[in-house]
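Trainee: can you look at this prediction? I've put the sequence above it.
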Amino acid sequence: MIINIITLFPQFWKSFLSYPLIKKAIKNNILNFKIHNLKNYVIGKKIDDYPYGGGHGMIIKIEPIYNCINKLNINFNEIIFLTPDAKLFNQKIAIKLSKLKNLLFICGHYKGIDQRIRDFIITKEYSIGNYILSNGEISTLVVIDSIIRLIPGVLGNIKSAFTDSFYKNNYDYEYPLYTRPYNFKNMKVPNILLSGNHKKIIKWRKLKIFIKKIKLL
């Protein structure tokens, strides 16, 4: 998979790309990251400007993003933008995107980006939650990480990506997990898990998931 990233902060990605798992995938030609500094595509000196109609904050202009994509001249499978006011990203979307070959991510900043970028350039918008971050690089990193771990060869064993409890439970909440020791400073593992009665254990786990859902309502 080739992942292109348009960003105002290319240095942000150095740490992620130096992570051993990622470095190995890049070395084995499983992943290819291309980081594009948006500042290199600015017309004049300003990458942002005040919003038409008034209001606070600065808006990333359309020209530098358009110029960057135009110069790349690549037929991307998807051009993706992370923003709070979009469809909530989930595991099913991650699986779908992991099967594509060429993705472009646009990282937002300041108050936002010119709406024309969202209307005419971006093909998919996702949110990782209804809250604000200091930059789009953070949310973009979250989505990229969730996608690439599903690509064969990135993890040491691809089965690891598809056998974790969240995946096996059809993206449902996780039940409580315990391991040894049984008793740690008088904090004990529930006895039901040591009973050997798998039907009761399954019933107990489903009840715990139900309780968790109720608490999160």
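Mentor: Right, received. Where do you want to start?
Trainee: from here on, just use CA atoms for contacts and neighbour counts.
Mentor: Will do.
Trainee: what helix or strand is K34 located in?
Mentor: Using DSSP states H and E, K34 maps to strand 32-37.
Trainee: try this one side by side with the last:
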Amino acid sequence: MRVLVLEDEAELGAEIAGGLRSVGYAVDLVATVADAGFAVSVNEYDCLVLDRMVPDGDGLELVRTLRGHGTSLPVLMLTAMDTVADRVDGLTEGADDYLVKPFAFAELVARVGVLCRRGEQPRPPILYAGGLEIDTARKRVRRDGILLALGAKEFAVLEFLAVRAGQVVSRIDLIEHCWDEQADPMSNVVDAVIAQLRRKLGVPVISTVRGAGYLVEGPAA
């Protein structure tokens, strides 16, 4: 899952981005509405987390623009503008959710998770692929009832592949959805995580399709 965060307070922005990354999200962090608009125009996101009052305007301006173009990308407004009128404004102008600062980080993660899932095709909370039980809500993976210890990035990659079980997923698709814009598409970050996953899973779950990408077989395989 890839999230764009618009936050002009550097320390808070870094805290939000770092926290979301720690639970497996790929996060791009920007400080202006203009940069947020550009990021949305060139990248695919599962959710936007937008502050309102930033140096060059109001994050709600971006929401209006997106909705005006017919974009249904989920949006969470995360702002200190806390009056009822502010919240009503944000929701009626197209935001999907509104969280007031200061906030509990666990609540932010929960709300982002709900919005990311809302943008997907309906699917069960537990996936079965390659002999694994993948609990996408609790971020847990079991093999033969045994809980496996996966890092946040490892889980994100496995989940992305499992959702597309039976389909070949390219390295570029993995980079674009599981890493942020700092990732070098020519680096070996994908190969390194795939290698770590294969080692930890202990069974041949992920196949390499030469010249095309990676494949996880579905439960019937």
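Mentor: Now that the structure is in, tell me what you want to look at. Please read these numbers as outputs of a predicted model, since none were measured by experiment.
Trainee: and the TM-score between these chains?
Mentor: The TM-score (TM-score structural alignment, normalised by the length of the first structure) is 0.31; 108 aligned residues with a Cα RMSD of 4.9 Å.
Trainee: after the strand holding K34 of the first structure, which helix or strand is next? Please name it.
Mentor: Counting by DSSP H and E, what follows strand 32-37 of the first structure is strand 48-49.
Trainee: quick check: S127 of the first structure vs I80 of the first structure, distance?
Mentor: In this view, S127 of the first structure and I80 of the first structure are 11 Å apart by Cα to Cα, to the nearest Å.
Trainee: buried set for the biggest helix by length in the first structure?
Mentor: In terms of residue count, the longest helix belonging to the first structure (DSSP state H) is helix 198-215. The neighbour-count check on helix 198-215 of the first structure (16 or more other Cα atoms under 10 Å) flags 201, 204-205, 208-209 as buried.
Trainee: counting contacts, what elements does the helix or strand containing E159 of the second structure pack onto?
Mentor: Per DSSP H and E: E159 of the second structure is located in helix 152-163. Contacting helix 152-163 of the second structure under the criterion 3 or more Cα pairs under 8 Å, 6 or more residues apart in numbering; DSSP states H and E are the following elements: strand 126-129, helix 171-178, helix 189-201, strand 213-216.
Trainee: output those in CSV; the columns should cover distance to L147 of the second structure and mean neighbour count.
Mentor: Listed next are those as CSV, based on distance: least, Cα to Cα, whole Å; neighbours: other Cα atoms under 10 Å:
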stretch, distance to L147 of the second structure, mean neighbour count
strand 126-129, 14, 20
helix 171-178, 23, 18
helix 189-201, 10, 15
strand 213-216, 19, 20
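Trainee: quick one: closest of the ones you listed to R2 of the second structure.
Mentor: helix 171-178 (5.4 Å; Cα to Cα).
Trainee: packing partners of the closest one?
Mentor: Short answer (3+ Cα pairs under 8 Å, 6+ apart): helix 171-178 of the second structure packs on strand 2-6, helix 152-163, helix 189-201.
Trainee: what's downstream of the last one, the next helix or strand?
Mentor: The element immediately downstream of helix 189-201 of the second structure (helix or strand, assigned by DSSP H and E) is strand 206-209.
Trainee: in what helix or strand does the residue nearest to I106 of the first structure when sequence neighbours are not counted lie?
Mentor: Excluding its sequence neighbours, the residue lying closest to I106 of the first structure (Cα to Cα, 6 or more residues apart in numbering) is I6, at 4.9 Å. Element membership of I6 of the first structure, judged by DSSP H and E, is strand 2-7.
Trainee: packing partners of that strand?
Mentor: strand 32-37, strand 102-106.
Trainee: give me that answer again for 10 Å
Mentor: Packing partners of strand 2-7 of the first structure (3 or more Cα pairs under 10 Å, 6 or more residues apart in numbering; DSSP states H and E): strand 32-37, helix 62-72, strand 78-88, strand 102-106, helix 136-148.
Trainee: mind checking how far L141 of the first structure is from K23 of the first structure?
Mentor: Taken as Cα to Cα, the span from L141 of the first structure to K23 of the first structure is 15 Å.
Trainee: neighbours of N102 of the first structure, how many?
Mentor: 18 (other Cα atoms under 10 Å).
Trainee: that one and I5 touch, don't they?
Mentor: No. Contact criterion Cα atoms under 10 Å: N102 of the first structure and I5 do not qualify, at 11.0 Å.
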